[in-house]
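**Q** Requesting a structural model of the entry that follows:
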Amino acid sequence: MGVDAETSKAQLRARIRSERAARAATAPESRGVEAEPAVAESAWALVESLWPDLDLNGRSMLAYAALAGEPDMDPVVDRFLAHGGTVYLPVVTTVGQPLMFGAVTESMATLEPRGRWGIREPSPALSAVDLLAEVAPDIMFVPALGFGPEGARLGNGGGFYDRTFGPQGEVPMEREDRMGWVFGVCFSTELGLPGLAVEAWDLQITSAVTDHGVHSFD
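**A** Predicted coordinates for the structure are as follows:
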């Protein structure tokens, strides 16, 4: 008997979470995020390539607050803010609903864990529709447990990014006229996950930032 798609995804999630837990256990930071800032360095190098003068006044970013074991984007967020940019983070308000978004007004270290999953979040202020209409982020970093060979994203299973930015979501990311540069974020060992195919509702991403730089999917 073959393994169905959801079972396969569950197995992949379990494997990657175990690997990330082992990584987090050896990390020096108290939150247990990645032991080396290689992914953040790749992401910041990308920012520098887009805006070489680093005058980020009027520029905006959508990022995320890392959970234990996830690639840590805190240094990227703090540097973007220090250079005059504006940063928004996703906020989970209701299970089964699209994400909301809030601005980071100080450093990432000032945010406290909150909600069901203990994610560090600002106060929710904007829906995805409002985020695109009022902010229109210039660059977006989307977390993932990994990606299939063609860019199928493996999320944590809550479906929040699919409901928000997927083809059937609140603001489909495929509408290129409404989106800035969009990059997934994962470790290089989490690329090319076997048996991961894009479903009709799945958020699909064309490039990912890893500890080995930017990877583009075929």
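**Q** From here on, just use CA atoms for contacts and neighbour counts.
**A** Will do.
**Q** And stretch 124-139, how far out from the chain middle?
**A** 15 Å (Cα atoms, centre = their mean, to the nearest Å).
**Q** Can you check the distance spanned by that stretch, start to finish?
**A** End-to-end distance of stretch 124-139 (Cα to Cα, to the nearest Å): 20 Å.
**Q** Which of the residues in that stretch are classified as buried?
**A** Residues of stretch 124-139 classed as buried: 124, 126-128, 131, 135-137, 139 (neighbour count, 16 or more other Cα atoms under 10 Å).
**Q** Kindly indicate which of those lies nearest S60.
**A** P137 (4.9 Å; Cα to Cα).
**Q** Can you tell me how far that closest one is from T189?
**A** 28 Å.
**Q** Please give the structure of this sequence too, so both can be compared:
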Amino acid sequence: MSCSRSELRTTLRQRRRALSADQQVSAGEMLCDILSARTELTDSQHVAIYIANDGEINPEALRDFLWNAGKQCYLPVIGDSNNLLFIEYLPDTPLVLNRFGIPEPSLQSARLISPEKLDVVFVPLTGFDEAGRRLGMGGGFYDRTFAFTRTVKKPMLIGLAHECQKVESIPVDNWDIAMSGIATDSCYYSV
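**A** I've put the predicted structure just below:
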């Protein structure tokens, strides 16, 4: 693909934003169906999820499944050093808007877990290819936070996306962190 990462990011963000509210709900439910029986989840206790923004595939149905299965969920919060902190996420966790307008738990009443102690991290993405390469939003938050996964296998990083965000090939930079797999509303790509 001859376009730059920023051009590709713009195109793919427009593609996911073009989905209707009904398509978004349906995609989130299909994503949950695909992931709910996978051993990556059934064998895990500490799972990081995110709150969808800007047309990202919505993991609400997956979150509800995890809560009902007795799993501990965590949400990312942008820390002072632009790394992500992970805070326990319960149905009654109060949320505040971060600098990007995305809801996240307040640090005041936070129960933190270190990223190394998470079993699975569901990572939002802008684009992906079948080799498991991920194009994020460009802030590098997940790449910085999980740079340590270059040398250890835990946590599993699983990218979540709409199938329409798949492209032939994602250009890679040396700081990009590889995914363990990518799940969409139509299938799971093992990497």
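**Q** re earlier: would CSV of the buried residues of stretch 124-139 of structure 1 with distance to L81 of structure 1 and secondary structure be doable?
**A** Listed next are these as CSV, based on distance: Cα to Cα, whole Å; DSSP: H, G, I helix; E, B strand; the rest coil:
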residue, distance to L81 of structure 1, secondary structure
P124, 19, coil
L126, 19, strand
S127, 22, strand
A128, 21, helix
L131, 18, helix
V135, 15, helix
A136, 17, coil
P137, 14, coil
I139, 14, strand
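**Q** Tell me which residue lies nearest the centroid of structure 2.
**A** The centroid of structure 2 falls nearest to V123 when counting by Cα atoms, centre = their mean (1.9 Å).
**Q** Just give me the match in structure 1 for it.
**A** Under the alignment (TM-score structural alignment), V123 of structure 2 pairs with V142 of structure 1.
**Q** Let's verify that match: helix, strand, or coil?
**A** Of the three states, V142 of structure 1 takes strand under DSSP: H, G, I helix; E, B strand; the rest coil.
**Q** so it touches M61, yeah?
**A** No. Using Cα atoms under 8 Å, V142 of structure 1 is not in contact with M61, being 10.9 Å away.
**Q** Which residue ranges of structure 1 form helices?
**A** Along structure 1, the segments classed as helices by DSSP state H run 5-25, 38-50, 74-82, 128-130, 160-165.
**Q** In the longest one, which residues are buried?
**A** For helix 5-25 of structure 1, the buried set under the neighbour-count rule, 16+ other Cα under 10 Å, comprises 9, 12-13, 16-17, 20-21, 23-25.
**Q** any idea how far that helix is from the chain center?
**A** Distance, centroid of helix 5-25 of structure 1 to centroid of chain: 17 Å (Cα atoms, centre = their mean).
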